[in-house]
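> Would you be able to build a 3D model of this:
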Amino acid sequence: MNVGSEWRRGLVRAGPLGRRVGLRTTGGHGGAVAARLIDRPSRRLGRAAALLDQFAVRMNVGPRVPNPLAEVASELRMFLKDADGAACMHSSMPGRIIAALVSGGTPRHVLKIGQADDRPLRNEAEFLAKVSGVGLPFRVPELAYADFVGEHYAVVTHAWSHARLAGPLTRDELLGITEVLATTGADTGSVVHGDLAPWNILRTPEGIGVIDWETAMVADQPLRDLIHYLVQAGAILRWADVPTVVRELTHPRGLVSELAHRLGLARQQTSEAVGAYFASCPPVHVKHVRFFRDSVATAVGAPAQQS
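Reported below is the predicted structural model:
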């Protein structure tokens, strides 16, 4: 079977409660493996739903749907021709899809396909090309292809086998990743991942990997990734409460102060970095996330989200 033969819609991750995800897969073992590559929910309920859909995929259960990769099949045939399993889902970026390809049960490629004007996707391709030869102590997706495909722009990377969400990082792991990013940039600043959040950090047999470099940049913001990780882990995943996050952001023995010390930054620079982070945060409309972030911002003397 090739990836164009038969696709099915997920029962849960594309049903009435999962339309935002829109999971579609080919059937059998290959489809289930492909689904696991791209559908990695961070929350318990989402993980249960994903497992249910993967079981349904193996059993070839679910409504049949058109091939979601049909529009790009001819241009990307070099990757599609040997695949015998695939999965596809909506991205959080409107107008973009994410797909995974499997051959013989082995993960092969991850595809991101956006509109021609999808600047963040093009930015990711540029950064992956830049950091590929830097020798980072953590894994970064290896770029296989990046170009315009008809009316779309596509980025293809080599998939990692046996990858899973990293879960809460240890103190040393988190400081290690953020210190490397902060000291890897050019003279004009540090490498800033831009969305260094728990769902973008994976564990693989070869070590930790960091994915989704769409908002990466070189800027004089060496503490931003660490601040972002702490806030997102608390606000969205509820791994920590407000006092704990505030302590890590502001206490002399907190994570942010520790990173600042390693980088030779003054205490004033640390406070300014925390304030600048909240001042630049885009609005969020999920009530509990907004409340958490505003509570932290208020506690550290930074601006809360404006109504």
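> going forward, measure contacts and count neighbours with C-alpha atoms only.
OK.
> so how many other residues sit close to Gln115?
18 (other CA atoms under 10 Å).
> Not counting its neighbours along the chain, what's nearest it?
Leaving out its chain neighbours, the residue that sits closest to Gln115 by CA to CA, 6 or more residues apart in numbering is His152, at 4.5 Å.
> thought that neighbour was touching Ile113?
Yes: proximity of His152 to Ile113 meets the contact threshold set by CA atoms under 8 Å, at 6.5 Å.
> Neighbour count: these two, which is higher?
Neighbour count, other CA under 10 Å: between His152 and Ile113, Ile113 has more, with 25 against 17.
> In which helix or strand does that one reside?
If you go by DSSP states H and E, Ile113 is part of strand 106-115.
> by contact count, what packs against that strand?
helix 28-38, strand 97-103, strand 152-158 (3 or more CA pairs under 8 Å, 6 or more residues apart in numbering; DSSP states H and E).
> Check which residues of the helix or strand following the first one are buried.
Sequence order places helix 44-58 as the next helix or strand after helix 28-38, per DSSP H and E. By neighbour count, with 16 or more other CA atoms under 10 Å as the criterion, the buried positions of helix 44-58 are 46, 49-51, 53-54, 56-58.
> Shouldn't Asp147 be within a strand?
Yes: judged by DSSP: H, G, I helix; E, B strand; the rest coil, Asp147 forms part of a strand.
> need the contact list for it.
Shown in contact with Asp147 (CA atoms under 8 Å, 6 or more residues apart in numbering): 153-155.
> and for comparison, fold this next one:
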Amino acid sequence: MGEDHVAWRSGLFRAGPLGQRIGLRTTGGRDAAAAARVIDRPSRPIGRVAALLDRLVVRMSIGPRVPNPLAGVEPPVRTLLNDADGVAFIHSSMPGRCVAALSKGGSPHYVLKVGKVDDHPLRNEAEFLSKIPGMRLPFNVPELLYADLVGDHFAVVTLAWNHSRLAGPLSRTELLNITEALGAANTGGVSIAHGDLAPWNVLRTPQGIGLVDWEAATFAGQPLHDLVHYLVQAGAHLRWTDVTAVVRELTHPHGMVAELAHRLGCHPSQADEMLHAYFTESPPVHIPRVRRFRDSVAAGVGIPPPR
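Alright, predicted model coming up:
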């Protein structure tokens, strides 16, 4: 599309007061709107409304003009950009990283993540995306096309899923089956963990459930981490459930943690240790309402909040 000669435009809602951190930028038109739909999938209602309004603005190419945010990208990534009919760009929550989607013929084709040279989480995602397909897990992961240095940045390119959407609340069966598959998969006898199995990283695709954003994936041997994390994040961020319900799933003999531990052959003492590790070793939370929710769940499980 000759990126150097395309008029880039700013979103009005996902780049203004409601989404300044996100900083939506697009090339405008139908293809750019299709690209924006792939990388800008807010989970909360106000964000969804803002994203929908911005896609309408993008289709009409009426946002204010801005500089090309990908001007410094070099081959081979530039080849993809030049072959696209529409591009959408946002800032990642990871400092120094951006995410772009490229579409052609009205359908998304590629997702591009560009970080700093020392962006270790992005490098970690590339490593896991190269290994997971061989494990034959019962869900989809983005197909890795390219991961390498691009100038003074590290870039990862994956195929985009067309007609995909946020999965919404997973059923008990879906969540247990996904986390069982993760906990049972192993390399060298150590189970894998997605690390950030949260509602916004679970999609429904024409081929079934898909998991994205593997930056925090590990071979840490904590097979209950993903289940606990999903339950806590669904309640703390999205209010799909409350503290009492989460505590029950974590502690009741017939709760999901007990069921998953049984499926994976974990002794009850191991399950208790993993539950304790989640609340004491996870990174600190800076959003007050999320911190309050997690601390309340930890207290319900019998773990005092950190000082």
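> any chance of the helices and strands packed on strand 106-115 of structure 1 in TSV, plus distance to Gly264 of structure 1?
Formatted as TSV, these follow (distance: least, CA to CA, whole Å):
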stretch	distance to Gly264 of structure 1
helix 28-38	38
strand 97-103	40
strand 152-158	36
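> nearest to Asp117 of structure 1, of those?
Closest to Asp117 of structure 1 of these is strand 152-158 (CA to CA; 7.7 Å).
> so how much does the closest one differ from structure 2 once superposed?
Strand 152-158 of structure 1 differs from its equivalent in structure 2 by a mean of 0.3 Å after superposition (mean CA distance after the TM-score superposition for structure 1).
> Any chance you could list what contacts that strand?
In contact with strand 152-158 of structure 1 (CA under 8 Å, 6+ apart) are residues 108-118, 121-122, 125, 141-148.
> Which residue, neighbours along the chain excluded, lies closest to Ser132 of structure 1?
Glu142 (7.0 Å).
> returning to that earlier point: are any of the contacts of strand 152-158 of structure 1 buried, and which?
Judged by 16+ other CA under 10 Å, buried ones among the contacts of strand 152-158 of structure 1: 108-116, 118, 121-122, 125, 141-143, 146, 148.
> Nearest to Val245 of structure 1, out of the helices and strands packed on strand 106-115 of structure 1?
helix 28-38 (28.9 Å).
> I'd like the distance from the closest one to the chain centre, please.
Centre-to-centre, helix 28-38 of structure 1 and its host chain are 18 Å apart (CA atoms, centre = their mean, to the nearest Å).
> can you give me the strands in structure 1?
7-9, 24-25, 64-65, 85-90, 97-103, 106-115, 143-149, 152-158, 164-165, 190-192, 201-204, 207-210, 217-219 (DSSP state E).
> Any chance of TSV for those strands, columns distance to Glu272 of structure 1?
Converted to TSV, the strands of structure 1 look like this (distance: least, CA to CA, whole Å):
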stretch	distance to Glu272 of structure 1
strand 7-9	48
strand 24-25	45
strand 64-65	51
strand 85-90	37
strand 97-103	37
strand 106-115	36
strand 143-149	36
strand 152-158	36
strand 164-165	31
strand 190-192	16
strand 201-204	27
strand 207-210	27
strand 217-219	15
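> so stretch 128-148 of structure 2 matches what in structure 1?
Aligned by TM-score structural alignment, stretch 128-148 of structure 2 falls on residues 127-147 of structure 1.
> typo on my end, stretch 236-256 of structure 2
Counting by TM-score structural alignment, stretch 236-256 of structure 2 corresponds to 235-255 in structure 1.
> Show me what counts as buried in the matching stretch.
235-236, 240, 242, 245-250, 255.
> which among those residues gets closest to Arg262 of structure 1?
Leu255 (10.7 Å).
> Could you report the separation of the residue lying closest to that closest one once chain neighbours are set aside from Thr270 of structure 1?
Closest residue in space to Leu255 of structure 1, ignoring its immediate chain neighbours: Glu248 at 5.1 Å, by CA to CA, 6+ apart. The spacing between Glu248 of structure 1 and Thr270 of structure 1, counted by CA to CA, to the nearest Å, is 12 Å.
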